[in-house]
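1. 3D, please:
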Amino acid sequence: MKLLLVCNAGMSTGIMQVKLTQSANARGMATEVLAVPLVELDDHIDTATAILLGPQIRFALNDVQKKAPDGVPVLVISPPDFGTMNAEKVLNDVMAAVAK
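-> Okay, the predicted model is just below:
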């Protein structure tokens, strides 16, 4: 599975990237988490299994949903989950969205 974590290229997104990778590894999931700034989304969108938007760019949700390939869920990480780096909850949300 390839998760695309889209942000404004902040340090906190890098921390979330590491936490998501650790959570996926702990579950035995073969997962790549790639953090990219919004301006580079088009370079990576076609290979994503799911797309996660940091709460600071939730304004881009509709545009990203239009660009996403069919069947690729686009989720906004909630401010509380992002603020506490709750990667377990975020990964659960991703798994539920991918299963739909």
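2. please make it C-alpha for all contacts and neighbour counts, starting now.
-> Fine.
3. may I ask you to name the longest helix in this structure?
-> helix 11-26 (DSSP state H).
4. contact partners of it?
-> Here helix 11-26 makes contact (C-alpha atoms under 8 Å, 6 or more residues apart in numbering) with 5, 7, 30-35, 54, 82, 85, 87-88, 90-91.
5. could you also give me the structure for this second sequence? I'd like to compare it with the first:
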Amino acid sequence: MKVLLVCAAGMSTSMLMKKMESYAKENGIDVAIDARSFSELKDPKEAGYDCILIGPQIAYMKDKVLKRANGLPCDVIPLKDYGRQNCPAIFELIDKLLA
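-> The predicted model follows:
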């Protein structure tokens, strides 16, 4: 599976991405994760992403992300899970999006 994390500048989400990659490796989850800023969000479906997770700091932009998502499932990462880098909860969110 291929997941795209989107935030304002891509910096804090890059930290989460690294934590998620470590968690996935430790738990045998086959996933590729990228972090991008909203301004870099072009055609995620064409790029092969399966879903998009939005950083809570740009939750207000969810409708704009959905327009660019080209039908891909998207949701905002809950603030508490984002702040705590709660990978189990974030992967549960991914599973719900892809179900």
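6. report the TM-score for the pair.
-> The TM-score (TM-score structural alignment, normalised by the length of structure 2) is 0.87; 97 aligned residues with a C-alpha RMSD of 1.4 Å.
7. just the contacts of helix 11-26 of structure 1: which are in helices?
-> Counting by DSSP H, the part of the contacts of helix 11-26 of structure 1 found in helices is 82, 87-88, 90-91.
8. quick one, which of those residues are buried?
-> Neighbour-count burial (16 or more other C-alpha atoms under 10 Å) applied to those gives 82, 87, 90-91.
9. any idea which of the residues you listed is closest to Val72 of structure 1?
-> Set against Val72 of structure 1, the nearest of these by C-alpha to C-alpha is Leu91 (14.9 Å).
10. burial of the residue nearest to that closest one when sequence neighbours are not counted, as a residue count?
-> Distances taken as C-alpha to C-alpha, 6 or more residues apart in numbering put Leu20 closest to Leu91 of structure 1, at 6.8 Å, once the chain neighbours are dropped. Leu20 of structure 1 has 24 neighbouring residues, counting by other C-alpha atoms under 10 Å.
11. how far does stretch 66-75 of structure 2 stretch from start to finish?
-> 9 Å (C-alpha to C-alpha, to the nearest Å).
12. buried ones in that stretch?
-> Neighbour-count burial for stretch 66-75 of structure 2 [16+ other C-alpha under 10 Å]: 68-69, 72-75.
13. filter those down to the ones in strands?
-> The strands in this structure, assigned by DSSP state E, contain 74-75 from the buried residues of stretch 66-75 of structure 2.
14. biggest separation within the buried residues of stretch 66-75 of structure 2, which pair?
-> The farthest-apart pair in those, when distances are taken by C-alpha to C-alpha, is Arg68 and Asp75, at 13.2 Å.
15. separation between Asn86 of structure 1 and Pro79 of structure 1?
-> Applying C-alpha to C-alpha, the value for Asn86 of structure 1 to Pro79 of structure 1 is 10 Å.
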